[in-house]
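Chemist: Everything below, folded, please.
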Amino acid sequence: MSENNFKKHRREGYADPSPYPAIAVQQSNIYYAELLIDDYAGMVSEFTAISQYLYHHYFFREVDEALGELLDNIAITEMLHMEILAELIRKLGGNPVIRGGSSTAGTFWSGSFVCYGHQLCDQLQADIQSEQKAIAAYREHIRIIADPNIKAILQRIILDEEVHIRLFNKALAKYCKA
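Modeler: Take a look at the predicted model:
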């Protein structure tokens, strides 16, 4: 995917403005592909985040159109991350099917991975926690993976996830005053 495609899919204000590195790998590596499949569609993954944020979007937009738009645009950014991971997995020699790796013992993705929540504040807290868990998983994979190309891509994705945490915290402060 070229930088132009990244720009076309990036949602201004919902992602870090810095460019994404080129999607490249040093060589095929099934072990790395299996690590990334968890980021792609495991328990804590881009697919889980997309599903959770779209579910929350349906309720948030009833509270406030801008809040619904927040979740919609963050989900679109997560879709871009999923596309990047799929391309990485393929370049590493893997198959980006909708399943996890070690987090799911290789089984297919399940809707039970989504934290549905019962009310707006619970849902926003769950969204923040999902982003924090994703960052922790990406950092662990950066620690394990030796390929500098993959590390750079994962570090760049983390920048977007940090933006999402800030946006969710801002919404939490606005709608969930204690």
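Chemist: switch to C-alpha atoms for all contacts and neighbour counts from now on
Modeler: Noted.
Chemist: Give me the number of neighbouring residues for N5.
Modeler: 10 (other Cα atoms under 10 Å).
Chemist: So for the helix or strand harbouring it, what gets flagged as buried?
Modeler: Using DSSP states H and E, the element containing N5 is helix 3-9. Using 16 or more other Cα atoms under 10 Å as the test for burial, helix 3-9 gives F6.
Chemist: what's it packed up against?
Modeler: If contacts are counted by 3 or more Cα pairs under 8 Å, 6 or more residues apart in numbering; DSSP states H and E, helix 3-9 sits against helix 65-91.
Chemist: could you redo the last one with a cut-off of 6 Å?
Modeler: For helix 3-9, not one helix or strand is in contact under the criterion 3 or more Cα pairs under 6 Å, 6 or more residues apart in numbering; DSSP states H and E.
Chemist: Could you also give me the structure for this second sequence? I'd like to compare it with the first:
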Amino acid sequence: MHEEPAELDYLSFVDYAIEKTHGELPAIDPTAMRLGLTLHRLASALVYDWESTVHRPRGWSWAGFRVLFVLWLAGPLEARHVARLSGMSRAAVSALVNTLERDELVTRTPAEHDRRAVQLSLTGAGHDAVVGAYQDHNARERAWASSLTEREQTVLIGLLEKLTTGDAAAAAKRRS
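Modeler: The predicted structure follows:
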């Protein structure tokens, strides 16, 4: 190992971690480990960038934006469907909706078919806010994507979609 841990940065830690782990556990698959670490670090960096440059300045968390985004494109919806489409728990959506409702971005009404269920809708202000935010969000997406050619982007999307439909992904979905 060439660098000391204190000298590593976010990305060089991947090489260090693989080398160190493989030294102690020789049977690990270093390629799978690199893939997992790299995907996780990329996803974290993307979310941090979007949240810090687009959503936090608007007073939203990444999770709050995800709720607004789902309601913009698929709503009005019952809270349970918002949770499923945003990849969050029902409890998390319920807590977020308290804030979004207070900020007059979302309304909550009893569902017609089941008074215990709650239907969520964007307000006019919520619609305008998420549309404006998504334009800035997409500008950040384009900035990240610009590191790749259009062909590379297409190939990467295909590979990532293949991972999301594989056996491990199917097993994970069954557990949720």
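Chemist: so what number do they get for TM-score?
Modeler: The TM-score (TM-score structural alignment, normalised by the length of the second structure) is 0.31; 87 aligned residues with a Cα RMSD of 5.1 Å.
Chemist: circling back to that earlier point, go through the following helix or strand past the helix holding N5 of the first structure and flag the buried ones.
Modeler: Per DSSP H and E, the first helix or strand lying C-terminal to helix 3-9 of the first structure is helix 30-41. For helix 30-41 of the first structure, the neighbour count (16+ other Cα under 10 Å) marks I30, Y32, A33, E34, L35, L36, I37, D38, D39, Y40, A41 as buried.
Chemist: what does stretch 135-142 of the first structure give?
Modeler: I135, A137, Y138, R139, H141, I142.
Chemist: of those residues, closest to A171 of the first structure?
Modeler: I135 (19.8 Å; Cα to Cα).
Chemist: From the contact counts, what lies against the helix or strand the closest one falls within?
Modeler: Assigned by DSSP H and E, I135 of the first structure falls within helix 120-144. When contacts are defined as 3+ Cα pairs under 6 Å, 6+ apart, helix 120-144 of the first structure packs onto helix 148-175.
Chemist: so what secondary structure elements neighbour the helix it packs on?
Modeler: By 3+ Cα pairs under 6 Å, 6+ apart, helix 148-175 of the first structure packs against helix 120-144.
Chemist: now the angle between helix 65-91 and the helix it packs on, please.
Modeler: If you take axes from the mean of the first three to the mean of the last three Cα atoms, to 10 degrees, helix 120-144 of the first structure sits at 20 degrees to helix 65-91.
Chemist: what inclination does helix 120-144 of the first structure have with respect to helix 148-175?
Modeler: 160 degrees.
Chemist: and the gap between the residue nearest the centre of the second structure and V130 of the second structure?
Modeler: Computing the C-alpha centroid of the second structure and ranking residues by Cα atoms, centre = their mean puts V47 first, at 6.4 Å. Distance, V47 of the second structure to V130 of the second structure, by Cα to Cα, to the nearest Å: 16 Å.
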